[in-house]
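J.: Model the structure of this input:
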Amino acid sequence: MNILRTLDLNLLKVFDAIYLCGSISAAAQSLHITQPAVSLALKRLREAVGDPLFIRAHRGMKPTHRANELAGPIKEALRVLAEALEQGQGFDPGQSNRVFRMAFGRYGELDLLPRLLRRLHASDCRATLQSVLDQGQTGLELVAAGDIDGCFDFVEPQLAHVNHCEFSQEELVVIARRNHPRVQGAITHEQYFDEYHVVMSFGDERRELLETYMSARGGTRKIMTAVNQYLAAPSVVAQTDALATVPMRMATFPVFRDDLQILDLPFRSPLMPTYLLWHQSRDNDPGWVWLREQILALRTTSP
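T.: From the prediction side, this is the model:
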């Protein structure tokens, strides 16, 4: 309690910047202050906490064990404080230093994140957008716990305190290498289930939905391999005789355009929905309302 009485809250912003950027110079640049000012703030914080917090390493500053313990609570405290101060004042993206944290998923990082960053940059937004990997916990679990601002999912959430809206609907297509020995221009129902497939490891529940749908149409795919990285699917297809069923946007990534052929599925397939999810506590958060509007505006823009 004595520390809080004398602690300048700006020191916490400096701590967060050094932890995020990994160096004094980068932190100073992100905060728009001088390097000596950052060094002085770090010195004061070290004295208040009684720990070095960051030590010089081969590249930049390495956090101590104590710094790692403080990083999460400090970031959350700054977020809560920023949200509280923004309530009733609106949100000015050109002045805010807020860090939005979202789980885009691996496919979203390849497609949606770059489009959103282009839009934010065009609006002179000073807020930061951090992409969070949903490894230990799913994006839905992180949203439900209030740990991140939002996430994307292919499955509509069923939790009362998690709000959502449909972001997009994507057509599923088949990709095969351009010189495939048996598949050219089109694919029959029989060919589709005779050939081997590359599938993506995006969760058993989601894959089961697709497999159940295909089973009802008279077939089960023969799996050559399951990949974790989305870009690995078209890469493997381009170098083997395997097929893959992917969203149209993935099939048209420029890097694979000359190596793949894009084919219609040999049976009717529903569009694949994508949902934007957020915790209901952010409904009245001006910053999140603004960011959500920027995200939803991408529904009407081209890649």
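
J.: From now on I want contacts and neighbour counts done on CA atoms only, so please keep to that.
T.: Fine.

J.: Could you check how far the residue nearest to the spatial centre of the chain is from A160?
T.: Closest to where the C-alpha atoms of the chain average out (C-alpha atoms, centre = their mean) is F104, at 2.3 Å. As judged by C-alpha to C-alpha, to the nearest Å, F104 and A160 stand 22 Å apart.

J.: What of S131?
T.: Distance, S131 to A160, by C-alpha to C-alpha: 25 Å.

J.: same thing with Q135?
T.: Computed with C-alpha to C-alpha, the distance linking Q135 and A160 is 24 Å.

J.: and S131 and A160? which has more neighbours close in?
T.: Between S131 and A160, counting by other C-alpha atoms under 10 Å, S131 is the more crowded of the two (18 against 9).

J.: all helices for the stretch 51-200 of the chain, in order.
T.: Assigned by DSSP state H, counting those that start in this stretch, the stretch 51-200 of the chain shows helices spanning 65-86, 105-122, 139-144, 189-194.

J.: can you list contacts of the last one?
T.: Pointing back at helix 189-194 there. Applying C-alpha atoms under 8 Å, 6 or more residues apart in numbering, the contact partners of helix 189-194 are V183, G219, T220, R221, K222, P266, F267.

J.: ok, and the most crowded of those residues?
T.: V183 (20 neighbours).

J.: isn't it right next to A176, touching?
T.: Yes: V183 lies in contact with A176 (C-alpha atoms under 8 Å); the separation is 7.4 Å.

J.: coming back round to it: quick one, what contacts the residue nearest to the centre of the chain?
T.: Counted by C-alpha under 8 Å, 6+ apart, F104 has contacts L112, L113, S131, V132, L133, C151, F152.

J.: Could you dump those into a markdown table and include distance to L260?
T.: Shown next, in a markdown table, are those (distance: C-alpha to C-alpha, whole Å):
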| residue | distance to L260 |
| --- | --- |
| L112 | 22 |
| L113 | 24 |
| S131 | 29 |
| V132 | 31 |
| L133 | 29 |
| C151 | 30 |
| F152 | 27 |
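
J.: Isn't M200 up against P234?
T.: No: using C-alpha under 8 Å, M200 makes no contact with P234, being 10.6 Å away.

J.: Neighbour count: the two, which is higher?
T.: Neighbours per residue, other C-alpha under 10 Å: of M200 and P234, the larger number sits with P234, 28 against 19.

J.: mind listing what the more buried one touches?
T.: Going by C-alpha under 8 Å, 6+ apart, P234 touches I175, A244, A251, F256, L260.

J.: hang on, the earlier thing: want to try JSON lines for the helices of the stretch 51-200 of the chain, with mean neighbour count and distance to L11 as columns?
T.: Converted to JSON lines, the helices of the stretch 51-200 of the chain look like this (neighbours: other C-alpha atoms under 10 Å; distance: least, C-alpha to C-alpha, whole Å):
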{"stretch": "helix 65-86", "mean neighbour count": "15", "distance to L11": "10"}
{"stretch": "helix 105-122", "mean neighbour count": "16", "distance to L11": "28"}
{"stretch": "helix 139-144", "mean neighbour count": "21", "distance to L11": "27"}
{"stretch": "helix 189-194", "mean neighbour count": "14", "distance to L11": "60"}
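
J.: Also this sequence, please, to line up against the first:
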Amino acid sequence: MDLNLARTFVLVFQHQSFTKAADILGVSQPAVSKAIRKLESDVGDALFVKSGRGISPTSRAVSLATDFQRAIDIIDNAVFSKNRLSIYCVEALMHTLGDIETATFKVPPFDQELLFDQLRAQQIDLVIDTTTTKDSAFEIESIHSEPIAVICRKDHPKIIGDTFTRELYYQLEHIEYKATRDGRSFLEVFAEEPLEHRNVVRQASNQATMAMLAAKSDCIGLVFQSFAKEWADRLNLKILPMPVKCRDVPIHMIYHKRRIQDPQHRTIRELIKQRIHSI
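T.: As a prediction, the model looks like this:
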């Protein structure tokens, strides 16, 4: 059925006037009359009858009106409601972004190939992550870099004050991330000097788990510095400088080039960059 017929019918039903419906639609009264006759032919029943100088709906019109209005509302909501962008954001930076009305944030998958496949398939609209690619289909902006910090519980028995040496770092028990990149651990990816053996006794799948494990044990862990500052007081954690030379972790904004000029996409990209730059 032509949706325009349903819209015309609902207006005629609401105002019980072909003339008022025509004025609202910006068409002639004969055009409205023709549309109603066409709809009556489709449903097989009269919808309006003359009543004095006006018209009145038939019982068939009354039964159709509610269903037609509901259908029009559903279609209008689908077409004109704000689209929510689906965004992968590295978990350690989610606290800096807060709520964005038209965005839903998710933690990126470990599988980077899956991440880019989902961008291509428009299942994900934007990615904020440490990963990158040489695929020319994607736009990649460097928007931030995060220093790596060491965390431990404040009353750790072997770490006195803020003194933390390289020797002590290697003597302590460590929590390590389960996820690897190209077979290398998180620290191996960003270390700028040869690494010695570390006594890894626990593993964490994300920075939140890393922080909680460090807070409840004598192990040390590695997190983004901004994440550590956000949660140190709440989890009774101590933040220590990284004694092993490491480069900062680069954060990229990644999206398909077909979205470069998308107005909503551009607005959210700029908002995210503003909030991350405020760290």
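
J.: Quick check: chain neighbours aside, which residue is closest to the counterpart of the residue nearest to the centre of the first structure in the second structure?
T.: Using TM-score structural alignment as the criterion, F104 of the first structure maps onto C89 of the second structure. Leaving aside its sequence neighbours, C89 of the second structure sits nearest to I128 (C-alpha to C-alpha, 6 or more residues apart in numbering; 4.5 Å).

J.: same question, A176 of the first structure
T.: With C-alpha to C-alpha, 6+ apart as the criterion, A176 of the first structure has its nearest non-adjacent residue at 5.1 Å, and that residue is L243.

J.: so that neighbour makes contact with H180?
T.: No: the pair L243 of the first structure / H180 is not scored as a contact, 9.6 Å apart, by C-alpha under 8 Å.

J.: Who has more neighbours out of the two?
T.: Taking neighbours as other C-alpha under 10 Å, L243 of the first structure and H180 compare with L243 leading, 28 against 17.

J.: Show me what the more buried one aligns to in the second structure.
T.: By TM-score structural alignment, L243 of the first structure lines up with I220.

J.: could you list every residue that touches that match?
T.: With C-alpha under 8 Å, 6+ apart, I220 of the second structure has these contacts: V150, I151, C152, L172, E173, H174, I175, A214.

J.: Report the buried members of the residues you listed.
T.: Buried by 16 or more other C-alpha atoms under 10 Å: V150, I151, C152, E173, H174, I175, A214, out of the contacts of I220 of the second structure.

J.: any idea how far the counterpart of the residue nearest to C89 of the second structure in the first structure lies from F104 of the first structure?
T.: Using TM-score structural alignment, the equivalent of I128 of the second structure in the first structure is F152. Look at F152 of the first structure and F104 of the first structure: by C-alpha to C-alpha, they are 6 Å apart.

J.: same thing with L42 of the first structure?
T.: For L42 of the first structure relative to F104 of the first structure (C-alpha to C-alpha), the value is 33 Å.

J.: go on, L11 of the first structure?
T.: Counting by C-alpha to C-alpha - L11 of the first structure and F104 of the first structure are separated by 31 Å.

J.: and if you look at F253 of the first structure?
T.: 18 Å.

J.: Likewise for S235 of the first structure?
T.: Separation of S235 of the first structure from F104 of the first structure (C-alpha to C-alpha): 21 Å.

J.: same thing with Q169 of the first structure?
T.: Taking C-alpha to C-alpha, one finds Q169 of the first structure at 16 Å from F104 of the first structure.

J.: And M214 of the first structure, by the same measure?
T.: In this view, M214 of the first structure and F104 of the first structure are 27 Å apart by C-alpha to C-alpha.

J.: where do the strands sit along the stretch 151-279 of the second structure?
T.: 173-177, 199-204, 221-224, 237-241, 249-256 (DSSP state E, counting those that start in this stretch).

J.: Pull up the aligned stretch in the first structure for the last one.
T.: When strand 249-256 of the second structure is aligned against the first structure using TM-score structural alignment, it corresponds to residues 272-279.

J.: how about that stretch: buried residues?
T.: T274, Y275, L276, L277, W278, H279.

J.: Next up, the contacts around the closest residue in space to the last one that isn't next to it in sequence.
T.: With C-alpha to C-alpha, 6+ apart as the measure, V162 is the residue that lies nearest to H279 of the first structure, at 4.6 Å, once sequence neighbours are left out. Each residue near V162 of the first structure by C-alpha under 8 Å, 6+ apart is listed here: V143, A144, L277, W278, H279, Q280.

J.: where's whichever residue in the second structure pairs up with V162 of the first structure relative to A214 of the second structure, distance?
T.: Using TM-score structural alignment, the partner of V162 of the first structure in the second structure is F138. Remark: distance between F138 of the second structure and A214 of the second structure (C-alpha to C-alpha) = 37 Å.

J.: Run a quick neighbour tally on the aligned residue in the second structure for L296 of the first structure.
T.: Mapped onto the second structure by TM-score structural alignment, L296 of the first structure lines up with K273. Applying other C-alpha under 10 Å, we find 15 residues neighbouring K273 of the second structure.

J.: isn't K273 of the second structure right up against I143?
T.: Yes: at 6.6 Å, K273 of the second structure counts as touching I143 under the criterion of C-alpha under 8 Å.

J.: Quick check: the gap between the residue lying closest to Q203 of the second structure once chain neighbours are set aside and T132 of the second structure.
T.: Of all residues not flanking Q203 of the second structure in the chain, E176 sits nearest, at 4.7 Å (C-alpha to C-alpha, 6+ apart). With the distance defined as C-alpha to C-alpha, E176 of the second structure ends up 22 Å from T132 of the second structure.

J.: For D264 of the first structure, grab the count of nearby residues.
T.: Going by other C-alpha under 10 Å, the residues that sit close to D264 of the first structure add up to 17.
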